[in-house]
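Student: this one's structure only:
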């Protein structure tokens, strides 16, 4: 139902954090479920089927990464890790294991709310589209089926590696895709540490797609972690056929 409030599950062992998040989220119209440990969180996720999960990693009964793995095995619901662990390795590990975003404690509530809204918007859009749907934004149209890209109505010519990276970023639009994941999928497992290959391709993509490196409104860099493509799948009610006729 369109007017039904979004449901958010908070898994955190700190009562003060849970209370702060509950008050902040309820004030924005969300329904909030709370769990103080991993097992309780997994049971609530199965019972209530929330629209989004806020997950702490430092839980008393089991490691938050294990909770993340189990949640991701069951569902594609958005998961934001909210943790005091600010090391780059922890962030990369969580994102590689399926987290959609990572916020370090202490955090600004307005930023967290904005990240929640962004993920929920992307989730709603993804539920309305079918497999193979095109992507559009910032003057771009990307057609995964035909493997074609247009910028402001003109075709963009990409190398196979450039297109492969772009296609994987599209597939996870709005979500950070780690350097390791991109390198393994595009270049192969033996190149998982060859980040210079990826940096060159990202630089070429920015040039060809017209993305200002200083602004990064389209292709955002998460330093030391990976990249996020800010583009949305085309909605079913978009005039795709007319657009495609024009672009052709």
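Tutor: Perfect, thanks for sending it. It should be emphasised that the depicted structure is a prediction, and the values quoted were computed from it without experimental measurement.
Student: contacts, neighbours, all on C-alpha from now
Tutor: OK.
Student: okay, the residue most central in space within the chain and residue 183: tell me how far apart.
Tutor: What sits nearest the mean C-alpha location of the chain, by Cα atoms, centre = their mean, is residue 175, with 1.8 Å. Going from residue 175 to residue 183 by Cα to Cα, to the nearest Å gives 17 Å.
Student: and for residue 18?
Tutor: Distance from residue 18 to residue 183, by Cα to Cα: 37 Å.
Student: likewise for residue 28?
Tutor: 39 Å.
Student: comparing these two, which residue is more hemmed in?
Tutor: Neighbour tally, residue 28 and residue 183, criterion other Cα atoms under 10 Å: the higher count belongs to residue 183, 20 against 11.
Student: ok, that one touching residue 201?
Tutor: No: the criterion here is Cα atoms under 8 Å, and residue 183 misses it with residue 201 at 10.9 Å.
Student: just checking, what packs against the longest helix seen in the chain?
Tutor: When the chain is parsed with DSSP state H, its longest helix is helix 109-128. If you count contacts as 3 or more Cα pairs under 8 Å, 6 or more residues apart in numbering; DSSP states H and E, helix 109-128 packs onto strand 232-233.
Student: another one to put next to it:
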């Protein structure tokens, strides 16, 4: 079965280039040249994953992402202007799973898409058992949901992956290089703050009382501390 990609990009030349390449790599591609059409397609269950440009003519891509997150939990990769770190940070805060700076290399986009889709398909290999509890958290891999006090946490796909890897190694230390590979599907590069942003968002969503659940182990990585009951 072909993976269905929704490509929301107003640059006609770039959109057609990426669409042709994705199609040649076995993806089924739907296209939208503006935010409103993209939202309609995304919420109509016509795709498995979304590639979203931040700069759109009608609705800012970040606003499209906010609206999409209020309706669905589709994985989203942002296309951002090179060097615009603020857009990337806000994008992760709103709910993006990954980003690629423009101009976009089609081969890199395919690699990111495949990595994200693999992570979604490989939940059963993480070591987290369905229904297992970690203090007030309960993991349901079949639903791709993590519950806190029986209420579903509002997590992006990548935040879910990061958290379940940490839970699978609760009490131990997961090296940043391993967490980047296992949860985001790529190597940790110098000055790449993607993982740090996801950890920051998870800490906010999990709450910091009486202390952060996800602890930074300086020089190594991160450790999930199960709260005492």
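Tutor: Now that the structure is in, tell me what you want to look at. From a predicted model like this one, the values you see are computed outputs, not experimental measurements.
Student: residue in the first structure matching residue 83 of the second structure?
Tutor: Matched by TM-score structural alignment, residue 83 of the second structure corresponds to residue 86 in the first structure.
Student: pretty sure that match contacts residue 107?
Tutor: No: if you go by Cα under 8 Å, residue 86 of the first structure and residue 107 don't touch, sitting 11.4 Å apart.
Student: now the strands for the first structure?
Tutor: In the first structure, the strands defined using DSSP state E lie at 7-11, 31-35, 52-55, 79-83, 101-104, 135-137, 140-143, 148-151, 154-156, 177-178, 219-222, 226-229, 232-233.
Student: in TSV: those strands, plus mean neighbour count and distance to residue 23 of the first structure.
Tutor: Output for these, formatted as TSV (neighbours: other Cα atoms under 10 Å; distance: least, Cα to Cα, whole Å):
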stretch	mean neighbour count	distance to residue 23 of the first structure
strand 7-11	25	12
strand 31-35	19	9
strand 52-55	25	14
strand 79-83	24	17
strand 101-104	20	19
strand 135-137	17	35
strand 140-143	22	40
strand 148-151	19	44
strand 154-156	14	48
strand 177-178	24	31
strand 219-222	18	30
strand 226-229	20	30
strand 232-233	22	31
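Student: now these in a markdown table, with distance to residue 191 of the first structure?
Tutor: Putting the strands of the first structure into a markdown table (distance: least, Cα to Cα, whole Å) gives the following:
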| stretch | distance to residue 191 of the first structure |
| --- | --- |
| strand 7-11 | 36 |
| strand 31-35 | 40 |
| strand 52-55 | 31 |
| strand 79-83 | 28 |
| strand 101-104 | 25 |
| strand 135-137 | 28 |
| strand 140-143 | 27 |
| strand 148-151 | 26 |
| strand 154-156 | 27 |
| strand 177-178 | 14 |
| strand 219-222 | 20 |
| strand 226-229 | 15 |
| strand 232-233 | 29 |
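Student: residue 243 of the first structure: which of those is closest?
Tutor: With Cα to Cα, the closest approach to residue 243 of the first structure among those belongs to strand 140-143: 9.4 Å.
Student: ok, back up a step: measure how the longest helix of the first structure sits relative to strand 79-83, angle-wise.
Tutor: Going by axes from the mean of the first three to the mean of the last three Cα atoms, to 10 degrees, helix 109-128 of the first structure is angled at 160 degrees with respect to strand 79-83.
Student: re the thing from before, wait, which of the strands of the first structure is closest to residue 208 of the first structure?
Tutor: Closest among the strands of the first structure, using Cα to Cα: strand 154-156, at 6.9 Å.
Student: which stretches of the second structure form helices?
Tutor: 12-24, 35-43, 61-71, 85-94, 106-121, 157-168, 176-179, 194-206.
Student: residue 140 of the first structure versus residue 246 of the first structure, what's the distance?
Tutor: Separation of residue 246 of the first structure from residue 140 of the first structure (Cα to Cα) stands at 14 Å.
Student: residue 131 of the first structure now?
Tutor: For residue 131 of the first structure, the distance to residue 140 of the first structure - Cα to Cα - is 19 Å.
Student: residue 204 of the second structure matches what in the first structure?
Tutor: So, by TM-score structural alignment, residue 204 of the second structure is matched to residue 184.
Student: so that match touches residue 197, yeah?
Tutor: No: using Cα under 8 Å, residue 184 of the first structure is not in contact with residue 197, being 11.6 Å away.
Student: follow-up on the earlier one: ok, the residue nearest to the centre of the first structure - contacts?
Tutor: 100-101, 228-229 (Cα atoms under 8 Å, 6 or more residues apart in numbering).
Student: before we move on, back to that, got the contact list for the residue lying closest to the match of residue 204 of the second structure once chain neighbours are set aside?
Tutor: Nearest-residue entry for residue 184 of the first structure: residue 192, 5.3 Å, with adjacent residues in sequence omitted and distances by Cα to Cα, 6 or more residues apart in numbering. When contacts are counted by Cα under 8 Å, 6+ apart, residue 192 of the first structure touches 179-181, 183-184.
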